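Peer 1: okay, here's the prediction I keep looking at, along with the sequence it came from:
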Amino acid sequence: MDPVRTCIGCRSRTARSSLLRVVVRESQVVVDTAASLPGRGAWLHPDRECLRLALRRRAFGRALRVTGELDTNDLENRLNG
């Protein structure tokens, strides 16, 4: 049985295998493809709509417990193809 995580965008609970784990590295949100980078991580569906919701709700700062401005360009580029 696959562990269940909550998407920070749409707030739905889903199997970990269908979500992307993201972490903060020097004020930049990066995708953790192996789900093994150190630090606090957040989970997000690989969907532009979930990214839009997370950005609108300012969920990255809360989920990752980071204050200040976060750069999400790497994540946006990955989701846009």
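Peer 2: On my side now, so go ahead.

Peer 1: make it CA atoms for all contacts and neighbour counts henceforth
Peer 2: Will do.

Peer 1: got the buried residues for stretch 2-15?
Peer 2: With burial defined by 16 or more other C-alpha atoms under 10 Å, the residues of stretch 2-15 counted as buried are Arg5, Thr6, Cys7, Ile8, Gly9, Thr14.

Peer 1: could you double-check that Pro46 sits in contact with Val22?
Peer 2: No - with contact defined as C-alpha atoms under 8 Å, Pro46 and Val22 do not form a contacting pair (10.8 Å).

Peer 1: name the residue in the two with the higher neighbour count.
Peer 2: Counting neighbours by other C-alpha atoms under 10 Å for Pro46 and for Val22 shows that Val22 has the greater number, 23 against 18.

Peer 1: quick check: closest non-adjacent residue to the more buried one.
Peer 2: Spatially, and ignoring its direct neighbours in sequence, Val22 is nearest to Val31 (4.5 Å; C-alpha to C-alpha, 6 or more residues apart in numbering).

Peer 1: against that first model, consider the following:
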Amino acid sequence: MSGRTQARACPERTCVGCRERAAKSDLLRIVAVGDKCVSDPRGTLPGRGAYVHPAVVCLDQAVRRRAFSRAFKSAGPFDTAELHKAVADEAEATP
């Protein structure tokens, strides 16, 4: 045997809100479209992405510490009103 495991490694990303590492599939990808932050659940929108847990707490922390400006490597501020609504709706739908 070569010593390799049969299961593929799951890619990990860091939440820009709480700074914890988690599986990429557990986080929500955020991209900048103009001056707005938009969620990218399929991960197909072009541009740099930032990852955040789909929780209002992590999103609030990311906004408070201006993490999106650093993650997108562009001057902020970014409009996150629609993003807050989307994350809140997703949090309610998840049991």
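Peer 2: Yes, it's here. Given the structure is predicted, the values throughout are model-derived calculations rather than measurements.

Peer 1: got a TM-score for the pair?
Peer 2: Overlay of the two chains. TM-score (TM-score structural alignment, normalised by the length of structure 1): 0.95; 81 aligned residues with a C-alpha RMSD of 0.8 Å.

Peer 1: re the thing from before, map the residue nearest to Val22 of structure 1 across to structure 2 for me.
Peer 2: In structure 2, the residue paired with Val31 of structure 1 according to TM-score structural alignment is Ser39.

Peer 1: what do we get in structure 1 for Ala23 of structure 2?
Peer 2: With TM-score structural alignment as the criterion, Ala23 of structure 2 matches Ala15.

Peer 1: list the contacts of that match.
Peer 2: Counting by C-alpha atoms under 8 Å, 6 or more residues apart in numbering, Ala15 of structure 1 makes contact with Asp2, Pro3, Val4, Arg5.

Peer 1: do you know how far it is from Asp2 of structure 1?
Peer 2: 6 Å (C-alpha to C-alpha, to the nearest Å).

Peer 1: map Asp2 of structure 1 across to structure 2 for me.
Peer 2: The alignment partner of Asp2 of structure 1 in structure 2, by TM-score structural alignment, is Cys10.

Peer 1: please apply the same query to Ala63 of structure 1.
Peer 2: By TM-score structural alignment, Ala63 of structure 1 lines up with Ala71.

Peer 1: give the buried residues for the strand or helix carrying Arg56 of structure 1.
Peer 2: Element membership for Arg56 of structure 1 (DSSP states H and E) is helix 48-57. Within helix 48-57 of structure 1, the residues that qualify as buried are Arg48, Cys50, Leu51, Ala54, counting by 16+ other C-alpha under 10 Å.

Peer 1: now do the third one against Pro38 of structure 1, distance only.
Peer 2: What it means is Leu51 of structure 1. Per C-alpha to C-alpha, Leu51 of structure 1 is found 22 Å from Pro38 of structure 1.

Peer 1: can you check the first one too?
Peer 2: Computed with C-alpha to C-alpha, the distance linking Arg48 of structure 1 and Pro38 of structure 1 is 25 Å.

Peer 1: so where do the helices sit in structure 2?
Peer 2: Counting by DSSP state H, one finds helices in structure 2 at the ranges 56-64, 67-72, 81-93.
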